[in-house]
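K.L.:
How does the following fold in three dimensions:
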Amino acid sequence: MLSTHSIQVIKSTVPVLEIHGVTITKRFYELLFSNHPELLNIFNHANQKQGKQQTALANAVYAAALHIDNLAAIIPVVKQIGHKHRSLGVKPEHYPVVGKYLLMAIKEVLGDAATEEIMSAWAEAYGIIADAFISIEKEMYEETRSQAGGWDGFRAFRIDRVVKESEVISSFYLVPEDNRAIASFLPGQYVSVKIKKEGAEYTQIRQYSLSDVSGKPYYRISVKREDAYQERSEGAVSTYLHQCAQEGTTLMLSAPAGDFVLDTADERPVVLLSGGVGLTPMISMLNTLTEHYPSRPVTFIHAAQHGGLHAMRAQVNALAEQHPQLSVHYCYAQPTEEDRQQRHYHKEGYIDLAWLQSVIPGANASYYFCGPTPFMAVINESLQQWGIPQADIHFEFFGPAASLQPVASS
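P.N.:
Sure, this is the predicted structure:
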């Protein structure tokens, strides 16, 4: 347990972390990778270049300092990060290395302000927080390894078939090369896909939501080609999958992970909201609800630029025809003439609260949403304005967690 004096010292650094948090984490990653370049094998290089990972870590450090006198308050965040760590293969031996360079970065950035007292308190706090991560992740590793069809680390899967779902999204059906059973998963969970491109020095790992119901002899991931319309360097794995992978290609997969999952014990209506490729976990939830919980009302709302970028519309429409408890609503920002003629959508422009209230039968429901961060911020704000309790609002980020509210650290 952290001493009372150390708690007071840590709390005194909160204002400093507000100002210098991202600077500290940027320097931390520089120190970490220059001294341990092998760890680049487990980090998302694009998130590093864009600064997303640095900001996410800064927010996590800030939250830890803010709640240092009640670390139980950040256990949900520890578990969320723990799922990601388990899917990436982060192990206990990594934590002393991370602690060494995080403390080094704090001291370097704060300079004379980083007194021996402050550094000692942070070293003590880091040890306790690291132990919490290690303990939770140990349970996750054991549970994953011991479950039926489970495995440790990464397992070879073969692409059985590829289905084009839109102009930029394709589904990949993955079967285990050893032909043995595969682990079940909860609707909303993801797998990590690890590749090493020819000539590349390091592996690349990305998480992709599973986009079908559990219990099939395959896993399905539906992947957007990130470089399709934009001149940028990210999307290394998605581009590889779209350009180089084909039927028969081997991919290395982690066992399913993630805590953004459908609460199947809740019998109230469900509202699933998605933007762009954010529909992938929603499709898994939708398929699960219609297949296993046919009495539970579902409202499925999806936003896309236009029909050409709208994946799985035919499948969702077919489900709506078969299941009267399911209603579907589409919002297109820039519908094409064909979209207008074929009436592919229900609203032109962007989702707003007034429209949500017009298509959702009642406020008393459980809400799940995923998509680009600006989309999620609008949905989150709309639901809050409507008075939806925070406990009924569930969302998932693709990549490092950000904030849907104005952030404290910058």
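K.L.:
from here on, contacts and neighbour counts on C-alpha atoms
P.N.:
Noted.
K.L.:
neighbours of the residue nearest to Lys107 when sequence neighbours are not counted, just the number please.
P.N.:
What sits nearest to Lys107 in space, not counting adjacent residues and going by Cα to Cα, 6 or more residues apart in numbering, is Ala114, at 5.3 Å. Neighbour count for Ala114, taken as other Cα atoms under 10 Å: 16.
K.L.:
Surely Ala114 is in contact with Met104?
P.N.:
No: using Cα atoms under 8 Å, Ala114 is not in contact with Met104; the gap is 10.2 Å.
K.L.:
how close does Ile195 sit to Ala148?
P.N.:
Distance of Ile195 to Ala148, given as Cα to Cα, to the nearest Å: 25 Å.
K.L.:
out of the two, which sits in the busier spot?
P.N.:
Neighbour count, other Cα under 10 Å: between Ile195 and Ala148, Ile195 has more, with 21 against 12.
K.L.:
which residues does that one contact?
P.N.:
Shown in contact with Ile195 (Cα atoms under 8 Å, 6 or more residues apart in numbering): 203-205, 237, 251-252.
K.L.:
Is it possible to get TSV of those that adds neighbour count?
P.N.:
Formatted as TSV, those follow (neighbours: other Cα atoms under 10 Å):
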residue	neighbour count
Thr203	18
Gln204	21
Ile205	24
Val237	23
Leu251	21
Met252	18
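K.L.:
nearest to Leu2, of those residues?
P.N.:
Nearest to Leu2 among these: Ile205, at 35.1 Å, using Cα to Cα.
K.L.:
Compute the distance between that closest one and Ser233, please.
P.N.:
Counting by Cα to Cα, the gap from Ile205 to Ser233 is 15 Å.
K.L.:
do the same with Gln305
P.N.:
22 Å.
K.L.:
Who has more neighbours out of these two?
P.N.:
Gln305 (18 against 11).
K.L.:
The more buried one against Gln334, yeah?
P.N.:
Yes: here Gln305 reaches Gln334: they are 5.2 Å apart, a contact under Cα under 8 Å.
K.L.:
so where do the strands sit in the stretch 51-200 of the chain?
P.N.:
Along the stretch 51-200 of the chain, counting by DSSP state E, counting those that start in this stretch, strands occupy 155-164, 169-176, 190-195.
K.L.:
what do you get for the stretch 301-410 of the chain?
P.N.:
Using DSSP E, counting those that start in this stretch, the strands of the stretch 301-410 of the chain run over residues 326-332, 347-348, 366-370, 393-396.
K.L.:
Would you point to the one among those strands that's packed deepest?
P.N.:
Most buried of these, by mean neighbour count (mean count of other Cα atoms under 10 Å): strand 366-370, with a mean of 24.
K.L.:
Tell me the buried residues in stretch 90-101?
P.N.:
Neighbour counts over stretch 90-101 (16 or more other Cα atoms under 10 Å) mark 90, 95, 98-99, 101 as buried.
K.L.:
Sequence B follows; please return its structure for comparison with A:
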Amino acid sequence: MNTAQKELIKATIPILRTGGEALTAHFYDRMFRHSPELKEVFNMGNQANGKQKMALANAVLAYAENIENPEVLINVLKGIGSKHTSLNIKPEHYKIVGTHLIASIEEVIGHLATSEILEAWTIAYNQLAAIMINLEENIYQENKQKSGGWIGWRKFIIKKIVEESTEIKSFYLYPEDGKSVADYNPGQFVSVQVYVPELDLLQPRQYSLSSAHNSDHYRISVKKESSINDNPAGIVSNTLHSKLEGDSVMLSSPAGIFFHNKESNEPIVLISGGIGITPMLSILETNKIKVEKSKTVWIHSCRNQSVQAFNNDVETIDKDADWLRTFVFYEDIEESELRENVIKGRIDLEICKDSILLDKARYYICGPELFIKAQYNSLLNLNVDKENIFYEEFSPGLINLN
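P.N.:
So this is what the prediction gives:
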């Protein structure tokens, strides 16, 4: 890409800042009309609530703003690539996306989309696509070479369902072929594909693995998302909650760049809200079975005890673990049930600061968007280095704090 073409890309930045979401909304509408089969690749829930068009608009803008040095986006691209491989994205998908993205730029921007600008964006997109295809091919090969690893979708049987709370069920998933399953780092996720009758579509969703690894099955723990205000009920979570033992689902290989290194012995601080508990429990259980355990602080927040999952599991680990300190915050709890580590209100890291400010500690945050932002900023206010803060967002990449 030459200097003049990069300048043309940068010239479109003001348009992307003000009209990026209109562009991406047009793009998705156009692409799904021409390639309706891609509705089974994309999260149609995020299409309906607008999160996907917002995420793509942010990504296109970030790429334009960093067109001189796209390498600075490499960590973001790795996260996208990891998500793409969990959805079985292939090079041919990039060709379809590119065709409709460039056409959308022309149709939305109108007379401002000169032939030179369209050519520059075509080259820029192809450059980015090449980076992503190469990155994703490496991930596919790594997955294939793992013991028990695979590429694409693999059928799993739900052999056990456990009600963890009034909202959350755990699903124990065993491969139909009876072979072993791939190892993973605690904190990673799998994509689950199910048929949704209401949409007459297969739909994929990502769910964190909620236990330490074992070689014969995976466990995911899913919150049944109810309709709140303008947000519709979670179509996939509700479909999963209607499943019975013996039913099957399709799974991709474990993926994700949010994880704790199992070999590390540095202190761990785990901060979760609601269903964000799932990757944290995987990290905690993995640490429990290590010979040399890392000092760990567990901080969890939820509305009340009825919706909290895994409280007994964590208390059981805590009972005999001198390496673990726990804090639980409830928005609604009787005064008589409060004790030193059970606190009324939302998470306040000031209360825990004497326990969490540990030398060389790594801080992991998972929960809703506003929760992540609040805890991230609280850690910064406690002078925690942002390089030691990691977060997982259960939505299509709307947060960019690092």
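K.L.:
What value does the TM-score take for this pair?
P.N.:
The TM-score (TM-score structural alignment, normalised by the length of the second structure) is 0.95; 402 aligned residues with a Cα RMSD of 1.9 Å.
K.L.:
quick one, what contacts Asn88 of the second structure?
P.N.:
By Cα under 8 Å, 6+ apart, the residues touching Asn88 of the second structure are 151-153, 252.
K.L.:
One more pass at 7 Å, please.
P.N.:
Gly152 (Cα atoms under 7 Å, 6 or more residues apart in numbering).
K.L.:
Trace it over to the first structure, please.
P.N.:
Taking TM-score structural alignment, the alignment pairs Asn88 of the second structure with Gly89 from the first structure.
K.L.:
now do Gly345 of the second structure
P.N.:
In the first structure, Gly345 of the second structure lines up with Gly349, judged by TM-score structural alignment.
K.L.:
Double-check that Ile220 of the second structure belongs to a strand.
P.N.:
Yes: with DSSP: H, G, I helix; E, B strand; the rest coil as the criterion, Ile220 of the second structure is located in a strand.
K.L.:
Just give me the neighbour total for Asp227 of the first structure.
P.N.:
Neighbour number of Asp227 of the first structure under other Cα under 10 Å is 15.
K.L.:
Name the helix or strand for it, please.
P.N.:
Using DSSP states H and E, Asp227 of the first structure sits in no helix or strand.
K.L.:
Just give the closest residue to it, not the sequence neighbours.
P.N.:
Gly235 (6.1 Å).
K.L.:
my guess is that neighbour contacts Tyr229, does it?
P.N.:
No: using Cα atoms under 7 Å, Gly235 of the first structure is not in contact with Tyr229, being 11.5 Å away.
K.L.:
the more surrounded of the two?
P.N.:
Remark: of Gly235 of the first structure and Tyr229, Gly235 carries more neighbours, 17 against 8, as counted by other Cα under 10 Å.
K.L.:
Give the full set of residues in contact with the more buried one.
P.N.:
With Cα under 7 Å, 6+ apart, Gly235 of the first structure has these contacts: 225-227.
K.L.:
residue in the second structure matching it?
P.N.:
Structural alignment (TM-score structural alignment) places Gly235 of the first structure against Gly234 in the second structure.
K.L.:
Tell me how many other residues surround the aligned residue in the second structure for Met285 of the first structure.
P.N.:
In the second structure, Met285 of the first structure lines up with Ile283, judged by TM-score structural alignment. Ile283 of the second structure: 27 surrounding residues under other Cα under 10 Å.
K.L.:
For Ile283 of the second structure, which non-adjacent residue is closest in space?
P.N.:
Using Cα to Cα, 6+ apart, the nearest residue to Ile283 of the second structure is Pro186, at 4.8 Å.
K.L.:
so that neighbour sits right up against His260, yeah?
P.N.:
Yes: in this structure, Pro186 of the second structure is within contact of His260 by Cα under 7 Å, at 5.9 Å.
K.L.:
who touches both of the two?
P.N.:
If you check Pro186 of the second structure and His260 against Cα under 7 Å, 6+ apart, the residues they both contact are Ile283.
K.L.:
out of these two, which sits in the busier spot?
P.N.:
More crowded of Pro186 of the second structure and His260, by other Cα under 10 Å: Pro186, with 28 against 23.
K.L.:
give the contact list for the more buried one.
P.N.:
Contacts of Pro186 of the second structure (Cα under 7 Å, 6+ apart): 212, 259-260, 279, 282-283, 286.
K.L.:
Please pick the buried ones from those residues.
P.N.:
212, 259-260, 279, 282-283, 286.
K.L.:
any idea which of those residues is closest to Thr296 of the second structure?
P.N.:
Ile283 (9.9 Å).
K.L.:
residues in contact with that closest one?
P.N.:
186-187, 260.
K.L.:
Look up which helix or strand it falls in, please.
P.N.:
Assigned by DSSP H and E, Ile283 of the second structure belongs to helix 277-289.
K.L.:
average offset between that helix and the first structure?
P.N.:
Here helix 277-289 of the second structure, set against the first structure after superposition, deviates by a mean of 0.7 Å using mean Cα distance after the TM-score superposition for the first structure.
K.L.:
Next one: the alignment partner in the first structure of Phe310 of the second structure from His302 of the first structure, what distance?
P.N.:
When the first structure is aligned by TM-score structural alignment, the residue opposite Phe310 of the second structure is Met312. For Met312 of the first structure, the distance to His302 of the first structure (Cα to Cα) stands at 11 Å.
K.L.:
measure the match of Met285 of the first structure to Lys373 of the second structure for me?
P.N.:
Remark: distance between Ile283 of the second structure and Lys373 of the second structure (Cα to Cα) = 21 Å.
K.L.:
now do Pro91 of the second structure
P.N.:
34 Å.
K.L.:
next one: Asp216 of the second structure
P.N.:
Distance from Asp216 of the second structure to Lys373 of the second structure, counting by Cα to Cα: 37 Å.
K.L.:
and if you look at Gln52 of the second structure?
P.N.:
19 Å.
K.L.:
I'd like the distance between the residue lying closest to Gly349 of the first structure once chain neighbours are set aside and Arg145 of the first structure.
P.N.:
Nearest non-adjacent residue to Gly349 of the first structure, counting by Cα to Cα, 6+ apart: Ala333, 4.1 Å away. Computed as Cα to Cα, the Ala333 of the first structure to Arg145 of the first structure distance reads 44 Å.
K.L.:
next one: Ala200 of the first structure
P.N.:
30 Å.
K.L.:
So for those two, which residue has more residues nearby?
P.N.:
Arg145 (16 against 9).
K.L.:
residues in contact with the nearest residue to that one once chain neighbours are set aside?
P.N.:
Leaving aside its sequence neighbours, Arg145 of the first structure sits nearest to Trp151 (Cα to Cα, 6+ apart; 4.7 Å). Shown in contact with Trp151 of the first structure (Cα under 7 Å, 6+ apart): 144-145, 255.
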